[in-house]
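>>> I would like to see how this sequence folds:
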Amino acid sequence: MTAPTWDPQQYLRHADHRTRPFHDLLSRIPGTPATIADLGCGAGNVTALLADRWPDARITGFDNSPQMLEQAQRYAGPGLGFAHADAATWTPAVPYDLLVSNALLQWVPGHADRFADWLDGLAPGGTFAFQVPGNFTAPSHTLLAALRESPRWKSRLSGVGDRAGAVLEPAGYLSRLTDLGCTADVWETAYLQLLTGDDPVLDWVKGTALRPVLTALAEDEEAAAAFLTEYRDLLREAYPPGPHGTVFPFRRIFAVARRGNQ
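This is a model prediction of the structure:
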């Protein structure tokens, strides 16, 4: 399957809502790490938050999207840099005090199997912290999956962007991390986001869940427009606007795991 092409500007259209879970994750990370890896740094805006919190740290943001890395370079400076890496195969080359990942791991099949390698790349007492979406049973995702598998689109889009089982439930992450000898804090939060504008849920998923479909149909503008129209109509029914905007429930799963001192 072709890797999705990312659109940093589309992704950042909802930067306030998208960044809120990272702020909540950041608030639970202990200590003052001197070396930090941000795995899946995207457009670099959350990597910059790490630099704001720990201005003396040496921070590297890693991503496999050229489009995102180009956008991220605007945040580069003393102690803060960016590099290409694929989380499916990346292993820390130097020990880090903190490895953090924001809204990436759902795109990495079998990511929990990589935890041991990543934890081995932490300095003794180091921290591994991440957050992922837990909303794959929400209408935004189930309707998209059903539409991809419908008679009109199945031959072109069957399985494209399928992330059923993309993340573990919180108890699964807790078990994996504690089995690896970590002290782990795992929790979940459902944000009731109030989105505004025309078809705001469609605009939201254009930056994330829809990227594989838009990539697959990139050479056929007519087909892409037709798919978006069908999906838009389904989303309008599932997420009707209210007097103050459209409520979009957004469940996130968080983990902060600390490696032992040995």
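
>>> can we go C-alpha only for contacts and neighbour counts from here?
Noted.

>>> excluding chain neighbours, what is closest to residue 249?
Closest residue to residue 249 apart from its sequence neighbours, by CA to CA, 6 or more residues apart in numbering: residue 192 at 4.4 Å.

>>> if you could redo that for residue 17, that was the one I meant.
Ranked by CA to CA, 6+ apart and with sequence neighbours excluded, the top spatial neighbour of residue 17 is residue 193, at 7.3 Å.

>>> can you give me how far whichever strand or helix holds the one you found is from the chain middle?
Following DSSP states H and E, the helix or strand that holds residue 193 is strand 183-195. Computed by CA atoms, centre = their mean, to the nearest Å, the separation of strand 183-195 from the middle of its chain amounts to 13 Å.

>>> same check on stretch 31-47?
In terms of CA atoms, centre = their mean, the centre of stretch 31-47 is set 13 Å apart from its chain centre.

>>> how many neighbours does the residue nearest to residue 234 when sequence neighbours are not counted have?
Setting aside the residues directly before and after it, residue 234 is nearest to residue 143 in space (CA to CA, 6+ apart), at 7.1 Å. Residues near residue 143, counting by other CA atoms under 10 Å, number 16.

>>> buried stuff in whatever helix or strand residue 143 lives in?
Using DSSP H and E, residue 143 sits in helix 139-148. Of the residues in helix 139-148, those with enough neighbours to count as buried (16 or more other CA atoms under 10 Å) are 140, 141, 143, 144, 145, 147, 148.

>>> make CSV out of those residues and add distance to residue 243.
As requested, those are exported to CSV (distance: CA to CA, whole Å):
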residue, distance to residue 243
140, 21
141, 25
143, 24
144, 26
145, 29
147, 29
148, 32
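
>>> next up, for comparison:
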Amino acid sequence: MWNPNQYERFKAERDLPFFDLMGMLRRDPRPARSMRVLDLGCGTGELTSVLHRDLGAAETLGIDSSAEMLARAPNVPGLRFEKANIETFAPSAPFDLVWSNAALQWVQDHTSLFARLTKFVAPGGQIAVQMPANFDYPTHVIAAKVAAEAPFAEGAATPYRRDFPLLTPEGYAKLLYDLGYTKQCVRLQVYAHLLPSREDVVEWVKGSLLTDYQSRLSPELYELFLARYKERLLPELADTRPFFYPFKRLLIWGSR
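This next block holds a predicted model:
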């Protein structure tokens, strides 16, 4: 249950890794008049349009599973959007760039996933992926613990399993090598965010991580979940103003 307004409360901070990933792309000295780009998990499409224009792509397709996000998609020549799931999406032709910013962490089995996505990459093309890697931080650990408590475990429409799919940085490097990417760059980066207070960390995850829990619970149970989550999380965080919020992310680039 994605809420664009909640997600974009920290837009400047969330946009930083997008631009860092864009800086990792190989730039062809020739005009990219025929370049085709695929954005997996495009959200509102605002950043998709930035990528599209920056690359001078002939065609860019953004897909997302959230109708609420796609309702905000911009109308830009050469840029189109589809409502689709990353797990089942199958394009009819390959792309020069397969791109995903903060989306693939929701998909299981990354060894199989990256093998399937590589089939979408044209010969000589590129893949570029950014994913949050903060799953060992209290925000994520405590959410999973609260979800296992009563009444949330019994009241969830589907059970929540805390099995985050991310590999290690060296695991992705080896995976890219095995998949035939002749050039690559994989890095783990810590983004240092200064939030007004520790309470704002809850507002941050309400726009991302907690949407998954919200989708499994009734509105009444989710409100109880949120109250219990705050009760357990806030004492784990330093009561400082501003609050220093370290956030790890994986940035992955490969060229075939």
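
>>> related to what we said a few turns ago, isn't the residue nearest to residue 234 of the first structure up against residue 236?
No: shown here, residue 143 of the first structure and residue 236 do not form a contact pair, counting by CA atoms under 8 Å, at 11.3 Å.

>>> need the strands for the second structure, in chain order.
Counting by DSSP state E, residue ranges of the strands within the second structure are 36-40, 59-64, 79-83, 95-101, 121-132, 183-195, 243-255.

>>> same list as before, the ones you listed that is, but in a markdown table and with distance to residue 160 of the second structure included.
Written out in a markdown table, the entries for those read as follows (distance: least, CA to CA, whole Å):
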| stretch | distance to residue 160 of the second structure |
| --- | --- |
| strand 36-40 | 24 |
| strand 59-64 | 22 |
| strand 79-83 | 24 |
| strand 95-101 | 24 |
| strand 121-132 | 19 |
| strand 183-195 | 27 |
| strand 243-255 | 23 |
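
>>> mind checking the ones you listed for the one nearest to residue 215 of the second structure?
Residue 215 of the second structure lies closest, by CA to CA, to one member of the strands of the second structure: strand 59-64, at 16.3 Å.

>>> which other residues reach the closest one?
For strand 59-64 of the second structure, the external contacting residues (CA atoms under 8 Å, 6 or more residues apart in numbering) are 34-43, 45, 48, 52, 70, 78-86.

>>> got it, and stretch 172-186 of the second structure?
Judged by CA under 8 Å, 6+ apart, the contacts made with stretch 172-186 of the second structure from elsewhere in the structure are 24, 111, 115, 118, 169-170, 250-256.

>>> from the residues you listed, list the buried ones, please.
The neighbour-count test (16+ other CA under 10 Å) marks 24, 111, 118, 169, 250, 251, 252, 253, 254, 255, 256 as buried among the contacts of stretch 172-186 of the second structure.

>>> please name the nearest non-neighbouring residue to the counterpart of the fifth one in the first structure.
Taking TM-score structural alignment as the alignment basis, one finds that residue 250 of the second structure is matched in the first structure by residue 253. For residue 253 of the first structure, the nearest residue in space outside its immediate sequence neighbours is residue 188; the separation is 4.4 Å by CA to CA, 6+ apart.

>>> roughly how far does that neighbour sit from residue 132 of the first structure?
Here the criterion is CA to CA, to the nearest Å. By it, residue 188 of the first structure lies 10 Å from residue 132 of the first structure.

>>> of the two, which one has the most company?
Neighbours per residue, other CA under 10 Å: of residue 188 of the first structure and residue 132, the larger number sits with residue 132, 23 against 16.

>>> hang on, isn't that one packed against residue 252?
Yes: using CA under 8 Å, residue 132 of the first structure makes contact with residue 252 at a distance of 5.7 Å.

>>> that older thread, just name the closest of the buried ones among the contacts of stretch 172-186 of the second structure to residue 18 of the second structure, please.
The closest of these to residue 18 of the second structure turns out to be residue 251 (CA to CA; 9.2 Å).

>>> for that closest one, give me its contacts.
Shown here is residue 251 of the second structure, whose contacts under the criterion CA under 8 Å, 6+ apart are 17, 21, 128, 129, 130, 131, 185, 186, 187, 188, 189.
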